[in-house]
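>>> curious how this folds, go ahead:
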Amino acid sequence: MARTESNMFPLGNKAPNFELFNPTTGGKTSLEDVKSDKATVIMFICNHCPFVIHVQEELVKLANDYITKGVSFIAINSNDVSQYPDDSPENMKKKAEELNYPFPYLYDETQEVAKAYDAACTPDFYIFDKNMVAVYRGQLDDSRPGNNKPVTGESIRKALDALLVNEPISSDQKPSLGCNIKWKN
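Below is the predicted model of the structure:
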């Protein structure tokens, strides 16, 4: 397991558009389909990474807490499933159903979306405002597997709370840390 930090997508950049396979529905889902006119959270996750497994329950809680406030959430898996079959679309669907993901969990087979977002690790988080401009990128919170800090989603929650009341979001943003995205050769 390679411990990899976020590349820290530039604040102020627009969210790259995408349309990806949604294993849960069997169809395609685009950013246009699910973005919000308040805030949109895009997260790169997968099934097998211990860093993602560590925060999965909080991801569901976080999304459920903020979807009611008009925030949209989208999860994307960009891993090479030929090398990591636990992350296959079939297993993505099972994981989404098992954990009751309240957000689409999309498969980036070509890895072009991960590259467009300069995603480096799982989990990797991005928040875009109503104009789809990046206002936050980095960690969920300070918790990591084995560091005995509680998983609270504090960093994302603070950023979303500020955005929802039109207050500035601190530019002191810590990178996420997780497993590197499993790139195709």
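>>> contacts and neighbour counts: CA atoms only from here.
OK.
>>> for this protein, what spans make up the helices?
In order along the chain, the chain carries the following helices (DSSP state H): 31-34, 50-67, 89-98, 112-116, 154-164.
>>> what residues sit buried inside the shortest one?
This points to helix 31-34. Judged by neighbour count using 16 or more other Cα atoms under 10 Å, the buried positions of helix 31-34 are Leu31.
>>> thinking again about what came up before, can you list the helices of the chain in a markdown table and add distance to Lys182?
What follows is the helices of the chain, written out as a markdown table (distance: least, Cα to Cα, whole Å):
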| stretch | distance to Lys182 |
| --- | --- |
| helix 31-34 | 23 |
| helix 50-67 | 14 |
| helix 89-98 | 15 |
| helix 112-116 | 11 |
| helix 154-164 | 24 |
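>>> out of the ones you listed, which is closest to Lys14?
Each of the helices of the chain was scored for nearness to Lys14 using Cα to Cα, and the closest is helix 112-116 (10.7 Å).
>>> Thr122: what's it in contact with?
For Thr122, the contact set (Cα atoms under 8 Å, 6 or more residues apart in numbering) comprises Phe44, Ile45, Cys46, Cys49, Phe51, Val52, Leu177, Gly178, Cys179, Asn180, Ile181.
>>> from Asp33, how far out is Ala120?
Separation of Ala120 from Asp33 (Cα to Cα, to the nearest Å): 25 Å.
>>> in the chain, which residue is closest to the centre?
In the chain, the C-alpha nearest the mean C-alpha coordinate belongs to Met43, at 0.7 Å (Cα atoms, centre = their mean).
>>> could you measure from it over to Glu167?
Counting by Cα to Cα, the gap between Met43 and Glu167 amounts to 23 Å.
>>> second chain to compare with the first, below:
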Amino acid sequence: MARTPSTMLALGTRAPEFLLPDTVSGNARSFADLKGNRGTIVMFICNHCPFVKHVNPELVRLGHTYIPKGIGLIAISSNDVENYPEDHPDKMRETARREGYPFPYLYDATQQTALDYQAACTPDFYLFDSEDLLVYRGQLDSSRPGNSIPVSGEDLRTAVDDLLEGRPLSEDQKPSIGCNIKWKPVS
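Down below sits the predicted model:
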């Protein structure tokens, strides 16, 4: 199991726009379509990564907690499906339905969106404020498969709660750790 850290995109970065297919509805969706009026969480995830499987229930809880509070949640998979067929959009749709994702699960076939966000691993988390500026990037919490720390979402939840309450967000942010994005071979 690879342990790749986030690249930690610079705070204050404007959310890169995208137009990607939602694997559940089949509709093309953009950041502008899906953002929340109070902030937006963009998550790079995939189907097969043990780090993502470990946190999937918390991702669903995050959606149920924060979507009603005006926070948009967007999940994106950018993995190469030629070499990792378990991450194919058809399988993404199955995963979204099985897990009960209350947010769209988008497929980044060209991997350009992952490049624009400087995503490095799954899961990788980005929180943007109501002006679409990056205020948090990094780990969900300190839990990892096999480390016996319960999944709580503590780091990301604290950031979202601070954003919603108008408190300054700590700049002491820890990178997420997970499987590397499965990049397509360079031809």
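>>> got a TM-score for the pair?
Comparing the chains after superposition, counting by TM-score structural alignment, normalised by the length of structure 1, produces a TM-score of 0.99; 185 aligned residues with a Cα RMSD of 0.5 Å.
>>> with respect to Ser143 of structure 1, which of the helices of structure 1 lies nearest?
Within the helices of structure 1, the stretch nearest Ser143 of structure 1 is helix 50-67; the backing value is 8.5 Å (Cα to Cα).
>>> that closest one vs structure 2, average offset?
Once the two are superposed, helix 50-67 of structure 1 sits an average of 0.5 Å from its aligned residues in structure 2 (mean Cα distance after the TM-score superposition for structure 1).
>>> quick one: residues in contact with that helix.
For helix 50-67 of structure 1, the external contacting residues (Cα under 8 Å, 6+ apart) are 45-47, 72-73, 99-103, 122-123, 144-145, 151-153, 157, 177-179.
>>> relative to helix 154-164, how tilted is that helix?
With axes from the mean of the first three to the mean of the last three Cα atoms, to 10 degrees defining the directions, helix 50-67 of structure 1 sits at 30 degrees from helix 154-164.
>>> quick check: buried residues in helix 50-67 of structure 1?
So helix 50-67 of structure 1, judged by 16+ other Cα under 10 Å, has buried residues 50-56, 59-60, 62-64, 66-67.
>>> sketch out the strands for structure 2, chain order is fine.
Remark: strands of structure 2, listed N- to C-terminal, are 4-5, 19-21, 28-30, 39-44, 71-77, 105-107, 121-122, 124-129, 134-138, 177-180; assignment by DSSP state E.
>>> winner for burial among the ones you listed?
Mean neighbour counts were compared across these using mean count of other Cα atoms under 10 Å; the top stretch is strand 121-122, at a mean of 30.
>>> that one vs structure 1, mean deviation?
When structure 1 is superposed, strand 121-122 of structure 2 averages 0.1 Å from its matched positions, counting by mean Cα distance after the TM-score superposition for structure 1.
>>> so that strand matches what in structure 1?
Residues 121-122 of structure 1 are where strand 121-122 of structure 2 aligns, taking TM-score structural alignment as the criterion.
>>> and the matching stretch, how far out from the chain's middle?
In terms of Cα atoms, centre = their mean, to the nearest Å, the centre of stretch 121-122 of structure 1 is set 9 Å apart from its chain centre.
>>> try stretch 122-132 of structure 1
Averaging C-alpha coordinates over stretch 122-132 of structure 1 and over its chain gives two centres that are 8 Å apart (Cα atoms, centre = their mean).
>>> got the end-to-end distance for that stretch?
Note: stretch 122-132 of structure 1 ends 22 Å apart using Cα to Cα.
>>> repeat for stretch 103-118 of structure 2
Between the opening and closing residues of stretch 103-118 of structure 2 there is a gap of 22 Å (Cα to Cα).
>>> list the buried residues of it.
Neighbour-count burial for stretch 103-118 of structure 2 flags Phe103, Pro104, Tyr105, Leu106, Tyr107, Asp108, Ala109, Gln111, Thr113, Ala114, Tyr117 (criterion: 16+ other Cα under 10 Å).
>>> the last one contacts Pro16, correct?
Yes - when contacts are counted by Cα atoms under 8 Å, Tyr117 of structure 2 is listed as touching Pro16 (6.7 Å).
>>> measure the closest residue to Glu19 of structure 1 other than its chain neighbours to Pro16 of structure 1 for me?
Once its chain neighbours are removed from consideration, Glu19 of structure 1 has its nearest residue in Ser30; the separation is 3.9 Å (Cα to Cα, 6 or more residues apart in numbering). Taken as Cα to Cα, the spacing of Ser30 of structure 1 relative to Pro16 of structure 1 amounts to 11 Å.
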